[in-house]
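[1] Fold the stuff below for me.
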Amino acid sequence: MNKNLQTFPILITERLTLRKLSKNDSEEILQLRSNTEINKFLDRKPSKTLEDALNFIKSIIEDESNELFYWTITKTGEDKLIGTICLFDFLGGLKKCEIGYELLTEYNCQGIMIEAAKKVIGYAIETLGLKTIDAITHKHNQSSTRLLQKLNFKKLEDAVENNPNLILFRLTT
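    Got it, this is the predicted structure:
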């Protein structure tokens, strides 16, 4: 995947601005990555300190190459991160990638993630020329499953990489 972009793409929807992650987002990243409700479906080590959050941000900024788009989700006109959404694991020859997302729990059930995801998927298809987007979710993560179904992802497999708790969804254009 070759972005050929001089600057990181800022995406704007009716209510949201999706922008590049910065060190100023460390408090909210800590909230996201330490929240037990958010982390219960994710196989990752929770952040415990601001330093953990800053180290994560640093790793994302260093990884932003042709292999990762990582946006912070903010309400337009506000700078506070309320969630993140990313495209990763690009397979250029197959015109394929994976999407991931998370949202601070107080912003659930407001249509924020579907609005952000539609914009990112549109960008992936129209600008990057992708044909397939995969998403993997935990079988008990009903809100993620509902979101993917609303976005026209189709359930492919109940078990991913020999993990009976994960489900693979795919969007094909």
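[2] For the rest of this, base every contact and every neighbour count on C-alpha atoms.
    OK.
[3] and the next element down the chain from the longest strand along the chain?
    Counting residues, the longest strand found in the chain (DSSP state E) is strand 81-91. Downstream of strand 81-91, the next assigned helix or strand under DSSP states H and E is strand 96-103.
[4] buried stuff in that next one?
    96, 97, 98, 99, 101, 102, 103 (16 or more other Cα atoms under 10 Å).
[5] The structure of the following sequence is requested for comparison with the preceding one:
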Amino acid sequence: MDTIETKRLLLRSWYISDAKDLYEYAKNPNVGLSGGWKPHESIEESAKIIETLFLGTYKCWAIVDKDSGRVIGSIAFERDSKRDKTNCMELGYALSEDYWGRGLMTEAARSVICYGFDKMGLDMITIYRNPSNIRSGRVITKCGFVYEGTLRRAYKAYNGEIRDVACYSMTRDEFNDIRKNWEL
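    Below you'll find the predicted structure:
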């Protein structure tokens, strides 16, 4: 997997040795609940997630804070199941609450969006979010995604809660129009 460097971040492959850092932010209920996944209960659980998900079917980068050298989040592409016959990937991300409000996820997302269109040759990138996750909505807006609508009662969270899903997309043409305004 290619490493991506931004002004403040390094996006790189995951290692099992990152389990402690993953656990440190993923045990926080504020991080996972908005995405529908349960807080991690142990470093071992975090290691298993790295092994089975992050190093498995996902194209998932660890987000490393350059100043501290710590893994502070994740950002990934996966096949968009709602558009599985197209050249489209879904973007997902999570960030340690300690780093919220600094523009770091927007920085990471923009660099991965560039990677998706420029290196992977994607025609479209999508994002689906819990409508109550306002912070994610800000990242999506700053990146220039277009709101498509809300799928009602479309997602079942780990705790059984059925949620609406707000849908966003960006086409290659839209990306080419807005990328010149991004600071990378």
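[6] can you give me the strands for the first structure?
    Under DSSP E, the first structure gives strands at 11-12, 16-20, 68-75, 81-91, 96-103, 132-138, 154-157, 166-172.
[7] List the superposition-based mean deviation of the second one with respect to the second structure.
    This points to strand 16-20 of the first structure. After superposition onto the second structure, the average distance of strand 16-20 of the first structure to its aligned residues comes to 0.7 Å, using mean Cα distance after the TM-score superposition for the first structure.
[8] Residues contacting that strand, please?
    8-12, 70-76, 112, 115-116 (Cα atoms under 8 Å, 6 or more residues apart in numbering).
[9] Could you find the counterpart of residue 27 of the first structure in the second structure?
    The alignment partner of residue 27 of the first structure in the second structure, by TM-score structural alignment, is residue 20.
[10] wait, that match sits on residue 45?
    No: if you go by Cα atoms under 8 Å, residue 20 of the second structure and residue 45 don't touch, sitting 10.1 Å apart.
[11] got the contact list for residue 27 of the second structure?
    By Cα under 8 Å, 6+ apart, the neighbours of residue 27 of the second structure are 39, 40, 41, 42.
[12] for the counterpart of residue 71 of the first structure in the second structure, what are its contacts?
    In the second structure, residue 71 of the first structure lines up with residue 61, judged by TM-score structural alignment. Counting by Cα under 8 Å, 6+ apart, residue 61 of the second structure touches 11, 12, 13, 14, 54, 74, 75, 76.
[13] how about 6 Å then?
    11, 12, 13, 74, 75 (Cα atoms under 6 Å, 6 or more residues apart in numbering).
[14] same check, this time on residue 20 of the second structure
    residue 43.
[15] Could you report the separation of it from residue 35 of the second structure?
    20 Å (Cα to Cα, to the nearest Å).
[16] now swap in residue 132 of the second structure and tell me
    For residue 132 of the second structure, the distance to residue 35 of the second structure - Cα to Cα - is 10 Å.
[17] For the most centrally placed residue in the second structure, which non-adjacent residue is spatially closest?
    Closest residue to the average C-alpha location of the second structure: residue 93 at 1.8 Å, with Cα atoms, centre = their mean. Leaving out its chain neighbours, the residue that sits closest to residue 93 of the second structure by Cα to Cα, 6 or more residues apart in numbering is residue 75, at 4.2 Å.
[18] And the one you found, what's its match in the first structure?
    Under the alignment (TM-score structural alignment), residue 75 of the second structure pairs with residue 85 of the first structure.
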